[in-house]
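K.L.:
Below are the sequence and a predicted model for it; my questions follow.
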Amino acid sequence: MENEGNNKQESVELIEISIVEGNESKDGEVAAKTAKDLFSDFKASDESDYEPDEHDPTDTDSDEPLSKRVKVKKEKGTKSKKDANDNAAKTKKNYSQKYKKEWEAIPSVRPWISESVHGPHYFYCRFCKKDYKCGKTEIFKHMSAMKHKRHLSSTTQGVQQKFMFRGLLCPVVTPFVKSRAKEINYKLINPYAKFLKACGVKGILLNDVVGEGMSLTPDERKSLTEYWATLCKEKNQFLMVQIGGAPLKSVIDMAIHAEKLKVGAIVLMPDLYNRPKNHLDLIRYIKIISDYTEKIPILYHHYPKYTHLTNIDMTSFLLDITGEIETFVGVIYSTNDLQEGLTALTLNPDKYVCFMGTDEVMLGAVASGFTCIMGNSINILPKLAESICQCIKDGEIKSAQASQNLLKKALDNIYCNGDMVATLKAAISIVTNLPMEVVREPLQTVWEGTYTKMKNKLHEIGII
């Protein structure tokens, strides 16, 4: 009898072990599958936040057809207690639900559901930060729970209050003095800002790629932020500051500085040396920075041509970051892949804003429903970009196409003369008559002969 008892005990232990499937490290720790594994300890719950109605025959974890479930309830009183228990055990065994990937395709479920690290019989809610037992019925019960609705409502309202900007965003350049040191020429910033304001530009992005932010020291970037913050406050413009592309400690310092100045938002590019290996690594990087700030909205600038991060799945990124970083509000897409940007736009529009950040697909982006556009051309042809948006809004497709074609023609004649940043700054100098063409090494300023050639070409096509 004693041996028999030991055998039973061993069998129970084996059953318990089999519940946790795969994904364990050599040290017995469960490997990270989703973003939540990186930051907190989570416990699975066998209980729903939904309070079931005892008289409702549909309130069950099972996906068994309704007619069969109602029949079981009617026959309950005629069966013995033992038969009822046997029947319940059999039902539980036959209809124990496992997580199904197809549930993520349900529009109302997709923004918040994901797999659980506690095994295939659980699902995880990103909004509530909790794991629950699986079952399609149980998922919809949870979605109807007041707790889930409160989390959804508070998250959405918080994001809407934090980031209200919609429209055209201009990534501004940084003027330099014509000297060996190439110091920042602050005297040119005010007339440059006046030109943008006169052209109707309402959004400013500072220290990004065209602003040569990665060629500036952290102190220079903070000094520029202070200068532009004052100008934008005077001119009632929305200021966003790019703080990435520097050592993490400097990025955190710039984030804290930007929040103290009360800028509209901070924009992050990844560490350009220790690049993220996957989207979870990127989420962890953003999480570290957000832990040092409290309320400032954070956006990620997806620019694979510049960062060489081509292995980041942005759909998985936006799904897994949901509920993990409350101050994260969206993405800037500097890519010609309009379909990928559109997927991000429609993934969770109540929570995330999505900028299309390339001039070449501006027409397609606006026609597809993008209300936030960033373009380098806004530095020189803001009215043309505004015309594309307005013509689409008014249904004047041919006029919008004509504006897009002219914009493309202008940019082709600018960028064919060398590096994108250097040629863009030369074009700004031509249009504004301000000496903005100087770039900081290792970039090379456009040669004088090329500058004259570009000026003549822009005059020929009617830009100036």
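P.N.:
It's in.

K.L.:
When you work out contacts or count neighbours from here on, use the C-alpha atoms and nothing else.
P.N.:
Will do.

K.L.:
Return the residues in contact with Phe328.
P.N.:
297-299 (CA atoms under 8 Å, 6 or more residues apart in numbering).

K.L.:
Let me see the ranges of the helices in the stretch 301-450 of the chain.
P.N.:
304-307, 314-321, 338-347, 362-367, 382-394, 397-415, 420-432, 448-460 (DSSP state H, counting those that start in this stretch).

K.L.:
now those in CSV, with mean neighbour count and distance to Ile256?
P.N.:
Shown next, in CSV, are the helices of the stretch 301-450 of the chain (neighbours: other CA atoms under 10 Å; distance: least, CA to CA, whole Å):
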stretch, mean neighbour count, distance to Ile256
helix 304-307, 13, 24
helix 314-321, 19, 21
helix 338-347, 18, 28
helix 362-367, 20, 33
helix 382-394, 18, 32
helix 397-415, 17, 36
helix 420-432, 22, 28
helix 448-460, 15, 40
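
K.L.:
take a look at this one as well, against the first:
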Amino acid sequence: MISRFNNEMKLSIEGLIVAPCTPMLEDGSINVSPIAEYAVYLKNKQCVDNIFVCGTTGEGQNLTIEERKKVGEEWVKQGRKIFKKIIIHVGAGNLAETQDLAKHATEMKADAIAIAPPTYFKPASVQILGDYLASVAKVVPDIPVLFYHLPERTGADFAMLDLLDNVVDRIPNFAGMKFVTFNMGDFGRCQQRYGDRVTLSFGKDEALLFAALSGGTSFVGATFNYMGSLYKEMFDLFTANDIREAMKKQQDIQVISGIVGQHLRGVTERISGIKLGPSRLPIAPVDEDGVEKAMKSIKSSGLMTL
């Protein structure tokens, strides 16, 4: 549930947050029909409790505004009774479209929105980035707003502690961020100063255990699509204070992630049995030979059950 905290809006979210693919037909158009089955698979087979829609893995910025609305609507419709929290990414190429998507997410009663900044006209400073977030947040005052921090994609490579200093006290519904960078020092400083006021969901799959050791309690992952159950095992070990075995599980996950590489969509389709179809250009097409090789390597590794 959303609760007020010192006149701010706090999003209570813990555990695994999956970033799903957006299913498509062979002609490259979106295909929402598999989403109902996909949602059940993610919950029951991969043990995820929350979902992050139309992010990088979901190709949000590769879809039209209307397509994004349709995809978001279907995930909310099919996932409302399955997932604890549904977060919709609304970041677009300009402020007006981002505000439009934010309003739509609010209307369909998503639990939170996330905003990645524009990537052509990039924010030139933390102050400008804060102003941009405030301009979106003010048109949707009743929904928690998260910043989507992925500097290797967006180019907005600022210290997130500086951003939090800028926005936490001036944006009433600012609720935290999806933190996708290996800068663990910045993540730890953000946790130390603001961890009791906002949600900091760590999003580098290969280092989730290290984020947990730094105080993280929620984690966004694309690889949860095909091995979320292994992450649950890892965090169960961590919760039981069996750090040595949790670290071994993190290493197994790193090996599998390295095997799969850029074949996540195809591997997810094979493991789930759900037809996800191709990605949309300019993202490279699914390499079926590479997917087959990855599946054989995963099986021979003995690190997960297919």
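P.N.:
Arrived safely. What you see is a predicted model, and the numbers here were worked out from it, not measured in a lab.

K.L.:
circling back: now distance to Leu14 of structure 1 too, for the helices of the stretch 301-450 of structure 1, in TSV please.
P.N.:
Listed next are the helices of the stretch 301-450 of structure 1 as TSV, based on distance: least, CA to CA, whole Å:
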stretch	distance to Leu14 of structure 1
helix 304-307	48
helix 314-321	33
helix 338-347	41
helix 362-367	56
helix 382-394	64
helix 397-415	66
helix 420-432	63
helix 448-460	76
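
K.L.:
on that earlier part again, mind checking which of the contacts of Phe328 of structure 1 are buried?
P.N.:
Among the contacts of Phe328 of structure 1, those buried by neighbour count (16 or more other CA atoms under 10 Å) are 297-299.

K.L.:
wait, which of these is closest to Leu424 of structure 1?
P.N.:
Nearest to Leu424 of structure 1, judged by CA to CA, of the buried ones among the contacts of Phe328 of structure 1 is Leu299 at 24.4 Å.

K.L.:
What lines up with that closest one in structure 2?
P.N.:
In structure 2, the residue matched to Leu299 of structure 1 (TM-score structural alignment) is Leu146.

K.L.:
Name the SS class of its match, please.
P.N.:
Recorded secondary structure, Leu146 of structure 2: strand (DSSP: H, G, I helix; E, B strand; the rest coil).

K.L.:
who's in contact with it?
P.N.:
So Leu146 of structure 2 contacts 112-115, 174-178 (CA under 8 Å, 6+ apart).

K.L.:
mind running it again at 6 Å?
P.N.:
114, 175-177 (CA atoms under 6 Å, 6 or more residues apart in numbering).

K.L.:
would you list these in CSV and tack on distance to Met184 of structure 2 and neighbour count?
P.N.:
As requested, the contacts of Leu146 of structure 2 are exported to CSV (distance: CA to CA, whole Å; neighbours: other CA atoms under 10 Å):
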residue, distance to Met184 of structure 2, neighbour count
Ala114, 21, 26
Ala175, 20, 26
Gly176, 16, 25
Met177, 14, 23
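
K.L.:
Filter these down to the ones in strands?
P.N.:
114, 175-177 (DSSP state E).

K.L.:
Please tabulate these in JSON lines, including the columns distance to Val167 of structure 2.
P.N.:
Formatted as JSON lines, those follow (distance: CA to CA, whole Å):
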{"residue": "Ala114", "distance to Val167 of structure 2": "15"}
{"residue": "Ala175", "distance to Val167 of structure 2": "10"}
{"residue": "Gly176", "distance to Val167 of structure 2": "10"}
{"residue": "Met177", "distance to Val167 of structure 2": "11"}
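
K.L.:
circling back: and the gap between the match of Leu299 of structure 1 and Ile171 of structure 2?
P.N.:
If you measure Leu146 of structure 2 against Ile171 of structure 2 using CA to CA, to the nearest Å, the figure is 11 Å.

K.L.:
The stretch 151-300 of structure 1: strands as residue ranges?
P.N.:
Secondary structure of the stretch 151-300 of structure 1 (DSSP state E, counting those that start in this stretch): strands at 167-171, 203-206, 238-242, 265-268, 298-302.

K.L.:
Make a markdown table from these and add distance to Ala400 of structure 1 to it.
P.N.:
Listed next are the strands of the stretch 151-300 of structure 1 as a markdown table, based on distance: least, CA to CA, whole Å:
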| stretch | distance to Ala400 of structure 1 |
| --- | --- |
| strand 167-171 | 16 |
| strand 203-206 | 22 |
| strand 238-242 | 26 |
| strand 265-268 | 30 |
| strand 298-302 | 26 |
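
K.L.:
winner for burial among those?
P.N.:
Mean neighbour count (mean count of other CA atoms under 10 Å) peaks for strand 238-242 among these, with a mean of 26.

K.L.:
counterpart of it in structure 2, which residues?
P.N.:
By TM-score structural alignment, strand 238-242 of structure 1 lines up with residues 85-89 in structure 2.

K.L.:
what would the contacts of Phe328 of structure 1 look like in CSV with distance to Cys372 of structure 1?
P.N.:
Below are the contacts of Phe328 of structure 1 laid out as CSV (distance: CA to CA, whole Å):
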residue, distance to Cys372 of structure 1
Pro297, 16
Ile298, 15
Leu299, 13
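
K.L.:
what about Gly462 of structure 1, how many residues close to it?
P.N.:
9 (other CA atoms under 10 Å).

K.L.:
List the residues that contact the counterpart of Ser29 of structure 2 in structure 1.
P.N.:
In structure 1, the residue matched to Ser29 of structure 2 (TM-score structural alignment) is Glu183. By CA under 6 Å, 6+ apart, the contact list for Glu183 of structure 1 reads 176-177.

K.L.:
ok, Glu183 of structure 1 to Thr230 of structure 1 distance?
P.N.:
20 Å.

K.L.:
List the residues that contact Gly277 of structure 2.
P.N.:
23-25.

K.L.:
follow-up on the earlier one: closest to Ile256 of structure 2 among the contacts of Leu146 of structure 2?
P.N.:
Nearest member of the contacts of Leu146 of structure 2 to Ile256 of structure 2, counting by CA to CA, is Met177, at 26.9 Å.

K.L.:
what do we get in structure 1 for that closest one?
P.N.:
Checking TM-score structural alignment: Met177 of structure 2 goes with Val331.

K.L.:
Settle this for me: that match is touching Tyr300, isn't it.
P.N.:
Yes - using CA atoms under 6 Å, Val331 of structure 1 is in contact with Tyr300, at 4.8 Å.

K.L.:
Figure out which of the strands of the stretch 151-300 of structure 1 is closest to Glu4 of structure 1.
P.N.:
strand 298-302 (61.0 Å).

K.L.:
ok, Arg166 of structure 1 touching Cys372?
P.N.:
Yes - the pair Arg166 of structure 1 / Cys372 is scored as a contact, 5.2 Å apart, by CA under 6 Å.
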